[in-house]
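1. fold the following.
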Amino acid sequence: MNDQPYGIPEKHWPAKLTYWWFRAARKLRLKALKKQQITDIRIEQIEHLKSALDAGQGVMIAPNHSFHWDSYCLLSVADRLQTPFYVMTAWQVFSQSSWFECESMQRCGCFSVDRENTDIQSMKTAMDILQNRKEPLVVFPEGDIYHTNDRLTAIRDGAAAIALMAARKSQRPVVIVPVAIKRWYDDDPTPSLTRLADTIEQRLFWKPQSNLPLVDRILNIANGLLSLKEIERLGHARQGPLPERIGFLADSILSFAESKYQIPTTKPLIPERIKEVRKKIIQQQVDAGNQASLQQRIEWNTDMQDMFLATQLYSYPGDYLQENPSWERQAETLDKLQEDVLGASYPSSHGRKTVSIRFCEPIAMPIGKEKKASSDGITAELQQRIQSMLDAMNLNHQTNHRVSAQRVQDRV
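-> Below you'll find the predicted structure:
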């Protein structure tokens, strides 16, 4: 995963949506996708989105967020509809970009959000879009990129909460359109993945384990890295299944921080627990201002790094590769290791890929004085719908792949 700065954003970056700029930027988006060897983008069931927009509804698009450049793939839908999308974007993306990149993102409909704190300005912008604008709003409810395209990570309730608040004072219906984005390799990426595994093993001062199947090599790397972190944090390497060990280490890191900062453990999800610790650290930094001692600053930085480690651990389910060692899952796991071990900002491209984008029937928000729905309930429904689409897309892909393979065999 990519480490990012956390704290109080230096500013808010508002959307400056400009139609001609969005159209002109299409060439840059296509160039970036071509560089990533994404050769085909298939759009399915777009009528669910189009009918909501044609009806004048306030539309939130809620897709999964499992690989870099999936937002560019999604914007190909905007190109087809000839309607730009507003996109809620983490402020760190703006903070780490050049002036021109920020200006271009803003003119293409992006605006910043501080995910660690209550961002009133971002909330107002999102609600205004849903209540008044003809363009839809894109919110990635997973928050981070976890590189697990087949398995939706537990989504946060912020997207549902925004849609509910907008609907309560809206003069028009507000809906959430669930979206599943799935990427497949067209060519066997094993040669490229093998070279990457060689590089990671050498970084660990291992000889390349070329005598082993690639899946075993990936699992050995993961087990070795986890053992190193266990020794660092616990004093010894633990035994047992990877999911249990990963969960134990993440929980021990968070429990220590929660005790140190006197934070009650009330949030069940690890990302929410991480968010609470970060909020506490940021608040202490703000309160201390320039009066903080060097030792305090070192401690805060160390604790923030611990939260990043907990996020990294959470991004590895532990059983994802063993469950189905497909080309895609092997590539995703090595992509994460390339970022976490080699420090790559973006993983390598390992071959030609096809991306499918599928839209689901909208989830309607209650309006005005109608019986209130809970953000938890809508979040659960959103999670279920996106995961169901991903499962169906995978099943359809596997069926088509078997049929194609049989046809080739019949010709032979």
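2. from here on, just use CA atoms for contacts and neighbour counts.
-> Noted.
3. quick one, what contacts Arg273?
-> Leu254, Thr265, Lys267 (C-alpha atoms under 8 Å, 6 or more residues apart in numbering).
4. which among those end up buried?
-> Leu254 (16 or more other C-alpha atoms under 10 Å).
5. I'd guess Arg183 is in a helix, am I close?
-> No - read with DSSP: H, G, I helix; E, B strand; the rest coil, Arg183 is strand and lies in no helix.
6. re earlier: between the contacts of Arg273, which sits nearest Glu10?
-> Leu254 (27.5 Å; C-alpha to C-alpha).
7. element containing that closest one?
-> Using DSSP states H and E, Leu254 sits within helix 242-260.
8. if we can go back for a sec, for the contacts of Arg273, which one is nearest Arg80?
-> Lys267 (40.7 Å).
9. which stretches in the stretch 151-300 of the chain count as strands?
-> Taking DSSP state E, counting those that start in this stretch as the test, the strands found in the stretch 151-300 of the chain are 174-185.
10. run a quick neighbour tally on Asp114.
-> 21 (other C-alpha atoms under 10 Å).
11. got a list of what it touches?
-> Going by C-alpha under 8 Å, 6+ apart, the list of residues near Asp114 reads Pro9, Ala90, Trp91, Ser122.
12. with Lys16 instead?
-> Lys16 neighbours (C-alpha under 8 Å, 6+ apart): Gln106, Arg107, Cys108, Gly109, Cys110.
13. let's see this one next to it:
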Amino acid sequence: MTVILDRPYEFVPPYHGNLWPTMIQKLRLIDRHLARRENVIDCEIRHADRFAESIAAGHSVLLTPNHCRYADPIVLGWLGREVNTHLFAMASWHLFNTTSFEAFALRRMGAFSIFREGNDRQAIEAAINILISGERPLMLFPEGTTNRTNDLLKPLLEGVTFIARTAAKKRAKLNGGRVVVHPVGLKYLCIGDACAWADEQLRQLERALSWQPSPKSLAPNDLLPRLLRVSEAYLALKEIEHVGKASAGDLRPRRDALIEHLLTQCESRYDLSVPSTDGVRDRVRRIRSAVSTTYFALPASEQTPEPYARDAEAADLAQFLLSFPDEYLLPGQITDTRIVETIQRIQEAIYGKAKETMPMKVVIEVDEAIDVPAERAPRGETDPLLCQLDERLRTMLVGLSNEARPFESNTPANLLSTSNPS
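-> Model prediction:
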């Protein structure tokens, strides 16, 4: 659950010292963490010279990577090491509420908090001030949240370019300095036999569902129908849990109906209006904000977290169900990494955590710098800077997606989501 009900939000500021991040890099602690916790054991960095040139020119640098795995923020530490710099990064508040050690380590590595359930002016001001000073490069994920769809980009958030433009205006006025954005493409590639891995993981999922495991098979035409069956079983279980019974028919309308049920129930409880232009992600964000605001407005003696936690989890589930794109597993487009990502999303759903047992290599590709204008974005239209950033990231991801190994099959597998998630 991403909404924290244990205590009210308290801003975690950036740590400005260099001792801790230098020690972390020299001792290769991020390498050990990525290998042990995420099974990311190798990396290839491309065009780091572009990033280095911006630093050498005295520009304030904003890195904007795509966000497809929980390893992403730590992986960017390899890029920082390559150009001999430390990074600041904005991170969701809930990440600072796991263990005291992880909260300590996150901050020492340059992370500071953002309250996604509200308007966090402190986090925005901290990000702007970092770019004004140019003390270190700043990393922001313009998609906001993550899911395991490495080859697709979610809609970008306007807050990223608001921060960049505001900082560019103030930095130009302060000392004539510039702010530049470097889009960064991250692509994870499987090391080893993805078919053997997929067969074993599917057998474990089948056992978790109390099924007799399928006969061992490494053929794509056998693995894909099994993946589809497990996906359908998970959806049916959630329909029974939240609606009372499993429905029949194709998965896409069933999935959409369940999302609508989850969101409508929560919006009704908090008397939330839904603008016609809002997609699922906007509605989820509004529900999370209402859960947090309503709960902490209660006197301490009346705070019973269980019903609010259920609403927060329902909103999280709605967003989670939206993260299985149809086009990921269409004939001719299936790769080994797409199979691994889909299975890991189902593992997160059933076990609460993906099994990071498939060794991965990450490619980190830095794009050319984009100059950030000091003027405000035009009123009444999408920020051209945001459009440029979106186009650059999508172009990189298309190219990087072709580097994964094809997963040959003539069997279509149509999973839980629409082809155009909101």
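14. ok so, going back, report the two of the contacts of Lys16 of the first structure separated the most.
-> Arg107 and Cys110 (7.2 Å).
15. what touches both of those two?
-> Joint contacts of Arg107 of the first structure and Cys110 (C-alpha under 8 Å, 6+ apart) are Ala15, Lys16, Leu17.
16. name the nearest of those relative to Arg23 of the first structure.
-> Distances from Arg23 of the first structure to those, taken by C-alpha to C-alpha, are shortest for Leu17, at 11.0 Å.
17. count of neighbours near that closest one?
-> 20.
18. surely it forms part of a strand?
-> No - read with three-state DSSP, Leu17 of the first structure is coil and lies in no strand.
19. so what corresponds to it in the second structure?
-> When the second structure is aligned by TM-score structural alignment, Leu17 of the first structure is paired with His16.
20. show me the contacts for the closest residue to that match other than its chain neighbours.
-> Leaving aside its sequence neighbours, His16 of the second structure sits nearest to Gly110 (C-alpha to C-alpha, 6 or more residues apart in numbering; 7.6 Å). When contacts are counted by C-alpha under 8 Å, 6+ apart, Gly110 of the second structure touches Pro14, Tyr15, His16, Pro21, His86, Leu87, Phe88, Ala89.
21. which residue lines up with Gly110 of the second structure in the first structure?
-> Gly110 of the second structure maps onto Gly109 in the first structure, by TM-score structural alignment.
22. where do the helices of the stretch 1-150 of the second structure begin and end?
-> Counting by DSSP state H, counting those that start in this stretch, the stretch 1-150 of the second structure has these helices, from start to end: 19-26, 29-33, 48-56, 72-82, 100-108, 121-133.
23. same question for the stretch 301-422 of the second structure.
-> Under DSSP H, counting those that start in this stretch, the stretch 301-422 of the second structure gives helices at 305-321, 336-351, 384-401.
24. what packs against the first one?
-> Looking back up the chat, that one is helix 305-321 of the second structure. helix 251-269, helix 280-297 (3 or more C-alpha pairs under 8 Å, 6 or more residues apart in numbering; DSSP states H and E).
25. same thing but 6 Å
-> Packed against helix 305-321 of the second structure by the contact rule (3 or more C-alpha pairs under 6 Å, 6 or more residues apart in numbering; DSSP states H and E) you find helix 280-297.
26. read off where the helix it packs on ends up in the first structure.
-> So helix 280-297 of the second structure sits over residues 270-287 in the first structure, by TM-score structural alignment.
27. do the same with stretch 68-79 of the second structure
-> The aligned range for stretch 68-79 of the second structure is 66-77, by TM-score structural alignment.
28. give me the contact list for the matching stretch.
-> Residues outside stretch 66-77 of the first structure that contact it (C-alpha atoms under 6 Å, 6 or more residues apart in numbering): Ile145, Tyr146, His147, Thr148, Asn149.
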